[in-house]
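Colleague: return atomic coordinates for the entry below.
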Amino acid sequence: MKFRFDESDEQFRQMIRQRIAQILPADISDRHRRVLSNSSYLEDQRRWFAILDAEGWSVPAWPVEFGGTDWTALQRFIFEDEMYAADAPEFHWIGSHMVGPVLYTFGSEAQRERFLPPIRNGQEVWAQGFSEPSAGSDLASLRTNARRDGDDYVVNGSKIWTSGAFEADWLFCLVKTDTQGKPQRGVSCLMIDLKSPGITVRQIRQINNEGHLCEVFLDDVRVPVENLVGEEGKGWTYAKFLLDHERTTSSFIFWIKRELTRARELGQAVFRNGRPLIEDPEWSRRLAVVGAEIEAHEWSVLRVLSEEPSNFPITAAASVLKVKGSELQQTITGLQVDALGTQSLRDYGDVRLDASTDPIWPDLYQGRTSRAMITRASTIYGGAQQIQKNLLAKLALGL
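Modeller: Sure, this is the predicted structure:
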């Protein structure tokens, strides 16, 4: 059986593909194709978001009244699929997929007017302040506290694994405003200006030699009460809302599909014993297997988007997609490194400066090893694999 999109969806795909080709600057797509990790360069992201905002496409999942589109869930899926296939920079995920939906659903009118426009046009970048040294997957045990003092909250504590905090403008932060009663009831959500006095951001050197992940220390940081999102003590509710709102994002399906394309290209470009690697039966078999798994994963995402009736809660479906998506990230990047063999050991340096066209080290090779190394963390971040499986045991199997 071969699944297909209907004709109207294919026409929409062609429209999106052609328009992206017209508006995506070549230097941005070239840089992003050769970027060493999962991250885009900030200035490229800002430029690209401004272009998308002018097109009306920067936050397609938002309601139309807040700058979104009236596309269906399937059309939004197609749009993101084409964005990744064109090597466009990834979305400012924290702002577009987390802060924005929480603000237009629970925030005040003043907060919407202040924060939604610069998220749409990419001029303000957000970091997520959830995890702490003693509260990773178990956010109910977080210790960062916010004490009310007149028109401010005074915040003390620390956050860790805070992606992009070193270059972000704002922190979307869970804090404890009440230590009495059940832990979840005392959690609130604050928007914290990362330029505030008392904030120290320390980058964490990663296995691929980047410092995208950070520690954030907050020492008597004063945050205006007007930066409280929604109601005090409802932060846990807003965090759960995000999981239900973006239930397929953790599948990483678009990223994985793009890396599958890279693997196929490597199979044609890399030669072993005078023949393209794609002609090697064992390597070709491995490529076919992972290709089939990725296609099955894609259709699992589409089933969730179609809101197909299920006996399982949507949070269980999100956990399934997270578990499989994490594993596939590691599998496909591992296959790429295996294709390169000893050539995967080269240090490519900063791809913004290294634009070598040497046939021995083509652009296609750049970033493969770095991505494979950083995806070793994919089964940890965003909810560790063991935690996800515990959720599945409880929510889907009743254990």
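Colleague: for the rest of this, base every contact and every neighbour count on C-alpha atoms.
Modeller: Noted.
Colleague: now do the end-to-end distance for stretch 300-316.
Modeller: 13 Å (CA to CA, to the nearest Å).
Colleague: find the nearest non-adjacent residue to Ala263, please.
Modeller: Gln336 (5.4 Å; CA to CA, 6 or more residues apart in numbering).
Colleague: where's the one you found, which helix or strand?
Modeller: helix 314-340 (DSSP states H and E).
Colleague: just give me the neighbour total for Ser40.
Modeller: 19 (other CA atoms under 10 Å).
Colleague: three-state assignment of the nearest residue to it once chain neighbours are set aside?
Modeller: Nearest non-adjacent residue to Ser40, counting by CA to CA, 6+ apart: Pro89, 5.7 Å away. When classified by DSSP: H, G, I helix; E, B strand; the rest coil, Pro89 comes out as coil.
Colleague: please tell me how far Pro89 sits from Arg47.
Modeller: 10 Å.
Colleague: and this one, so I can compare the two:
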Amino acid sequence: MDNVAAAADAFAESLSRRLETEETEEAFQGMPSDGDSRVGYEAMGAGGWIGVHWPERLGGRDLTPLHTAAAEERFGYHWLPLSGYLLSVKTIGNALLRLASPALQERLIPPIATGQLIFCQGFSEPGAGSDLASLTTRAERQGNTFVVSGHKIWTSSAQLADWIYLAVRTDPDAKRPQDGISVLVADMRTPGIDVQPFATLGGGQLCEVFLDDVEIPVDQLVGELHGGWRVLMATLDYERVTSEKVGILLRVLDELEPLVENPADRLTLLRLRGEAEASRLHGRRATQLLEAGAPASAAASMAKLSCAVLAQRLADEGIRMLGPAGLTERGHGDRVHGRLAALARAAVGATISGGSAEIQRRVIARRGLECPA
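Modeller: Below you'll find the model as predicted:
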């Protein structure tokens, strides 16, 4: 695993330098998880860094998920623009390999592995964020197609995406709202899909996606009809193993360390580094459980929550140590290449996006500690 991590480190450092000198779309948006670059994504595919543990027959390298986690940590450390990768590969690609039909895998996984296909994820809606079971986007079966209408929000990378991974309601009369959900995939060029980007603080973009009578073939169903809740929960398990964010936090710690002389502050940085190591272990444990096909929701939530809480603590402590200079973006007066300022912006939402801290604690309590509902 060390050899793969070292090779990933060299690749990521080289690509990071290249992207800083080339004009790329939204490559630098502060945090790596917010940055988008089709140039960077295609370079990762061409270099063999997409689907490190995927089967060779589908374009992967047949290594282990722990090799992938080690590589992703180095991608985050070198601040690569990773939004498209995290959606297409880490989250949706892994879910497709686990839950999609063989035909759908053979159609979609190879172009993801070569860096030619980017996914976005259509989950959240105006009335369904953390409470995903409240989604209202409808998919009505008409012969060999589903006709889909609805509205998705907070859709990262939709302005670049080739395909979308959609949570839809296929049975509005189900007794439990979770029982009437399915997951579909669709080409973003399908008539009726309209993407509306909007700017975010720090120079990034998010999107709304409007679906108006979008016709999606039945064979683009992921998992079972009305069985989408299981698909969604499995997908979120992959999303919440945040190896790249461990790399991000270690990079900020490395850049802060030579700037801090106060012994008490240096001790604080050591403690934060220890927490980053603990977060790394949470992620590796969840990765191993997912590889084994064992229940991983509690472990994935621990990985996600530990990283989110640590990001907030590190941002607060870093700004306290550096003062206003810690909030300086790239340019005059910048001491940490704008990375601490980016972390401070992103950390505010770290315990909300991807499932709030309250949701993560509930998952840990119920599925990990077997506490009563």
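Colleague: need the TM-score from the superposition.
Modeller: Here the TM-score for the pair of chains, by TM-score structural alignment, normalised by the length of structure 2, is 0.84; 362 aligned residues with a CA RMSD of 3.0 Å.
Colleague: roughly how far apart are the residue most central in space within structure 2 and Gln196 of structure 2?
Modeller: Central residue of structure 2 (CA atoms, centre = their mean): Leu86, 4.0 Å from the mean position. From Leu86 of structure 2 across to Gln196 of structure 2, the span is 21 Å (CA to CA).
Colleague: now Leu96 of structure 2
Modeller: For Leu96 of structure 2 relative to Gln196 of structure 2 (CA to CA), the value is 26 Å.
Colleague: between those two, who's got more neighbours?
Modeller: Leu96 (23 against 13).
Colleague: for the more buried one, which non-adjacent residue is spatially closest?
Modeller: Gln105 is the one closest to Leu96 of structure 2 (CA to CA, 6+ apart), at 6.4 Å.
Colleague: ok, now Ala8 of structure 2?
Modeller: Using CA to CA, 6+ apart, the nearest residue to Ala8 of structure 2 is Ala71, at 5.3 Å.
Colleague: what's the counterpart of that neighbour in structure 1?
Modeller: Alignment note (TM-score structural alignment): Ala71 of structure 2 maps to Phe79 of structure 1.
Colleague: what helix or strand is its match on?
Modeller: helix 73-85.
Colleague: where do the helices sit along the stretch 201-350 of structure 1?
Modeller: Here the stretch 201-350 of structure 1 has its helices, by DSSP state H, counting those that start in this stretch, at 235-245, 253-269, 281-305, 314-340.
Colleague: please identify which of the ones you listed is closest to Val35 of structure 1.
Modeller: Closest to Val35 of structure 1 of these is helix 253-269 (CA to CA; 12.8 Å).
Colleague: helices or strands up against the closest one?
Modeller: Applying 3 or more CA pairs under 8 Å, 6 or more residues apart in numbering; DSSP states H and E, we find helix 253-269 of structure 1 packed against helix 73-85, strand 275-276, helix 281-305, helix 314-340.
Colleague: next, format these as JSON lines and append distance to Pro224 of structure 1.
Modeller: Listed next are these as JSON lines, based on distance: least, CA to CA, whole Å:
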{"stretch": "helix 73-85", "distance to Pro224 of structure 1": "36"}
{"stretch": "strand 275-276", "distance to Pro224 of structure 1": "61"}
{"stretch": "helix 281-305", "distance to Pro224 of structure 1": "38"}
{"stretch": "helix 314-340", "distance to Pro224 of structure 1": "34"}
